[in-house]
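Asks: no sequence on this one, just coordinates:
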């Protein structure tokens, strides 16, 4: 699997699009807002830059894409009023892999700027937007060109499927039945990728620059624990059923592995300390229900959006489809997609009716240290 070619969310605005199925991600952004406020406030008050460069890595496309940008600008403008300081100009860089639906983002910029100006009581500094396609596991920006880097629900994706996982039979990710070498291969790939990510960002951030990363993770120190793997184990159940019925070939399933790793807080901190360029200001763990509509009222009050709550199994299946469909189509072909997600929806609904199902989020706030 060429990850850079097939790892992108479903584009457009259709029923299975990421734009219409990213409520979990939106809720996570709401949960982690206080950490971003802390980061921006400390950054701005300590540097008072005339020009503020903000990068959102793994921005995707949809209602969440400009959520953090809007938030950052509002925080800074409020600080400018309090400090009687002139508004800075904002340079906003939106990064994702080339397959991302950047056109949809660019089409929304005018309405975003109008809405932002309408919501602010005073005039804001000029805003300049750039789309930056490319993998954040390499250099994306010039040296010391960024003040604030944000990424949410992107760094659990690996640069590639780990090598040496061919014996992960019947599974599509780490699972309770995965051999030890498979678990080790996934962890080592995460270590390489995350360390390289940190090294690249260290070069791109100014000294004292801040970075807030939220990664889909797990609480447990065991990589094969349910809190990090269960959602994919249930998709594997649907695919295995189709193998038994002769719809999918067994070797097709055995050669399909998801390029993801859900780290624990200690694994994230370890890589930051080993790389050495960043001070750790805060690490927090939060959780959100697989079905974000289970406690929709809190989210609705944050965003002002109101939607039909719908069926839990359907909501979660659609959320996962928006994320996984391009990878599944690339490997198995388009013909099986409807069948896979119909089965997956039933399995999800059954599991969710019998147990508490949550995504675990690891959020870390980092400050770029002064160079030695």
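Replies: The structure has been received and is ready for your questions. Keep in mind that this is a model prediction, so the values were computed, not measured.
Asks: C-alpha only now, for contacts and for neighbours.
Replies: Noted.
Asks: Which residue lies nearest the spatial centre of this protein?
Replies: Residue closest to the average C-alpha location in the chain (C-alpha atoms, centre = their mean): residue 153, at 1.6 Å.
Asks: Could you identify the longest helix within this protein?
Replies: Ranked by residue count and defined by DSSP state H, the top helix of the chain is helix 180-204.
Asks: Next SSE downstream of that helix?
Replies: Downstream of helix 180-204, the next assigned helix or strand under DSSP states H and E is strand 205-217.
Asks: Remind me what that following strand packs against, helices and strands.
Replies: Applying 3 or more C-alpha pairs under 8 Å, 6 or more residues apart in numbering; DSSP states H and E, one finds that strand 205-217 contacts helix 33-47, strand 146-152, strand 358-368.
Asks: gap between the residue nearest to the centre of the chain and residue 340?
Replies: 24 Å (C-alpha to C-alpha, to the nearest Å).
Asks: before we move on, back to that, between the helices and strands packed on strand 205-217, which one is nearest to residue 301?
Replies: Using C-alpha to C-alpha as the measure, helix 33-47 is the one of the helices and strands packed on strand 205-217 that comes nearest residue 301, at 14.0 Å.
Asks: rewinding a little: give me the nearest residue to the residue nearest to the centre of the chain, chain neighbours excluded.
Replies: Among residues not flanking residue 153 along the chain, residue 215 sits closest, at 5.1 Å (C-alpha to C-alpha, 6 or more residues apart in numbering).
Asks: Hmm, the one you found is touching residue 262, no?
Replies: Yes - the criterion here is C-alpha atoms under 8 Å, and residue 215 meets it with residue 262 at 7.4 Å.
Asks: In terms of packing, which of those two has more residues around it?
Replies: The neighbour count for residue 215 versus residue 262, taken as other C-alpha atoms under 10 Å, is higher for residue 262 (28 against 25).
Asks: For residue 137, what is the enclosing helix or strand?
Replies: Per DSSP H and E, there is no helix or strand for residue 137.
Asks: For burial, what's the neighbour tally of it?
Replies: Residues lying near residue 137 (other C-alpha under 10 Å) number 19.
Asks: Please, where are all the helices along the stretch 251-372 of the chain?
Replies: Taking DSSP state H, counting those that start in this stretch as the test, the helices found in the stretch 251-372 of the chain are 265-275, 296-303, 312-332, 337-354.
Asks: putting a second one here so we can go through both:
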């Protein structure tokens, strides 16, 4: 699997698009907003009333969350400016980055409306300019010392590649209770390599004293390695193997290119790489059931469970389609959604996020 070619959220604005099924991710952004505001306030004060600020949103995806993040950045900066009693707003450049197959057109169609809204509202929000930057954030993306602030939410848990394993991760698609120790080790080592590379690249691009706020899907502790939703996906796929709908060797060779680190793992890698100081490192939770505001005639609980299936489809459908082919997609996600709905009716699963605020050393 060439992750850079197949990893993308479902594009467009259709029923199974990321645009229509990313409410859960928006809630995570809202919950971690105080850390974002704190980092931007400290950056703005340290820069002593800058005339321009260059920012980057890495793994921006497409849909309303992309511009929701941009609006939160602008509001936070404006709040700080007004608090300091400064009349002039800095001009803002925001680079929107994701892999080349991301639905950038969906973003660009909405940018002009976003900018018109800023103008028409007669607000004091600063002028803002956008550019799309396709490419992996595990490579260099920007000129040296050209960026003041980097933001990323729910992106750095995605790895640059599926870990190379010496043993088959039999009947699993991620780290599970039955995964061999060598599989667990391979995932952890791939995360270490990738996150170190990410930090090295950003260290070259950020100005001295620049800031970075990253939120990733994570874990509460070192020993909680498993991921609830990937175990449920494995159940759906294994049932289809038993029924002859998927070849066993296809199942054996499919693994999710993701790793959910705990706070300690993030701190360890930051300290090992050495270019950044950890300013804040916090863990938060949101219910998996908070994946929708829309009930469509269902009970609130049933709507949450059904829409969790659509949320996961918006995220993982391109990976499954690339590996197994398009013909099984409807069957996989019908089963997967039913399993999610059944399990969520019995337990209140939590989505854990780890947010780190970093300062580029001088």
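Replies: Perfect, I can see it now. Keep in mind it's a predicted model, so treat the numbers as computed, not measured.
Asks: Superposed, what's their TM-score?
Replies: Overlay of the two chains. TM-score (TM-score structural alignment, normalised by the length of the second structure): 0.95; 356 aligned residues with a C-alpha RMSD of 1.5 Å.
Asks: ok so, going back, overlap in contacts of residue 215 and residue 262 of the first structure?
Replies: Contact with both residue 215 of the first structure and residue 262 is made by residues residue 156, according to C-alpha atoms under 8 Å, 6 or more residues apart in numbering.
Asks: what is the orientation angle of the longest helix of the first structure with strand 146-152?
Replies: With axes from the mean of the first three to the mean of the last three C-alpha atoms, to 10 degrees as the basis, helix 180-204 of the first structure and strand 146-152 are set at 150 degrees to each other.
Asks: and helix 180-204 of the first structure, how far out from the chain's middle?
Replies: Relative to its chain's centre, helix 180-204 of the first structure lies at 16 Å (C-alpha atoms, centre = their mean, to the nearest Å).
Asks: again, but for stretch 357-367 of the first structure
Replies: With C-alpha atoms, centre = their mean as the basis, the mean position of stretch 357-367 of the first structure lies at 10 Å from the chain mean.
Asks: And for stretch 60-68 of the first structure?
Replies: Distance of stretch 60-68 of the first structure from its chain centroid, counting by C-alpha atoms, centre = their mean, is 11 Å.
Asks: Can you pull out the residues in contact with that stretch?
Replies: Outside stretch 60-68 of the first structure, the residues that touch it by C-alpha under 8 Å, 6+ apart are 8-9, 11, 18-20, 22, 25-26, 29, 59, 96, 100-102, 104-105, 112.
Asks: from these, which ones fall inside helices?
Replies: Among the contacts of stretch 60-68 of the first structure, the ones falling in helices (DSSP H) are 25, 26, 29, 102, 104, 105, 112.
Asks: Would you mind confirming that the third one makes contact with residue 151?
Replies: No - counting by C-alpha under 8 Å, residue 29 of the first structure stays clear of residue 151, with 10.1 Å between them.
Asks: on that earlier part again, which of the helices and strands packed on strand 205-217 of the first structure sits closest to residue 170 of the first structure?
Replies: Distance to residue 170 of the first structure, taken as C-alpha to C-alpha, is lowest for strand 358-368 among those, at 22.9 Å.
Asks: Quick check: which of the helices of the stretch 251-372 of the first structure is buried the most?
Replies: Stretch with highest mean neighbour count among those: helix 312-332 (a mean of 21; mean count of other C-alpha atoms under 10 Å).
Asks: Show residues contacting it.
Replies: With C-alpha under 8 Å, 6+ apart as the contact definition, helix 312-332 of the first structure has outside contacts at 1, 6-10, 16-18, 21-22, 24, 248, 252, 256, 290-291, 293, 334, 337, 341, 344-350, 352.
Asks: whereabouts in the second structure does it align?
Replies: On the second structure, the counterpart of helix 312-332 of the first structure by TM-score structural alignment is residues 304-324.
Asks: which residues does the nearest residue to residue 179 of the second structure once chain neighbours are set aside contact?
Replies: In this structure, residue 179 of the second structure finds its nearest non-sequential neighbour in residue 169, 5.7 Å apart by C-alpha to C-alpha, 6+ apart. Residue 169 of the second structure makes contacts with 179, 180, 183, 252, 253, 255, as judged by C-alpha under 8 Å, 6+ apart.
Asks: Need the helices of the stretch 251-372 of the first structure in JSON lines (columns: distance to residue 193 of the first structure).
Replies: Output for these, formatted as JSON lines (distance: least, C-alpha to C-alpha, whole Å):
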{"stretch": "helix 265-275", "distance to residue 193 of the first structure": "10"}
{"stretch": "helix 296-303", "distance to residue 193 of the first structure": "32"}
{"stretch": "helix 312-332", "distance to residue 193 of the first structure": "20"}
{"stretch": "helix 337-354", "distance to residue 193 of the first structure": "30"}
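Asks: Can you say which of those is nearest to residue 78 of the first structure?
Replies: Shortest distance between residue 78 of the first structure and the helices of the stretch 251-372 of the first structure, using C-alpha to C-alpha, is found for helix 296-303: 18.7 Å.
Asks: Which other helices and strands does the closest one contact?
Replies: When contacts are defined as 3+ C-alpha pairs under 8 Å, 6+ apart, helix 296-303 of the first structure sits against helix 23-31.
Asks: returning to what we had before: from the ones in helices among the contacts of stretch 60-68 of the first structure, pick the one nearest residue 275 of the first structure.
Replies: Once C-alpha to C-alpha is applied, the member of these that ends up nearest residue 275 of the first structure is residue 29, at 26.5 Å.
Asks: From residue 333 of the first structure, how far out is the closest one?
Replies: 33 Å.
Asks: In terms of neighbours, single out the busier of the two.
Replies: Applying other C-alpha under 10 Å to residue 29 of the first structure and residue 333 shows that residue 29 carries more neighbours, namely 18 against 12.
Asks: Who are the contact partners of that one?
Replies: 68, 152 are the contacts of residue 29 of the first structure under C-alpha under 8 Å, 6+ apart.
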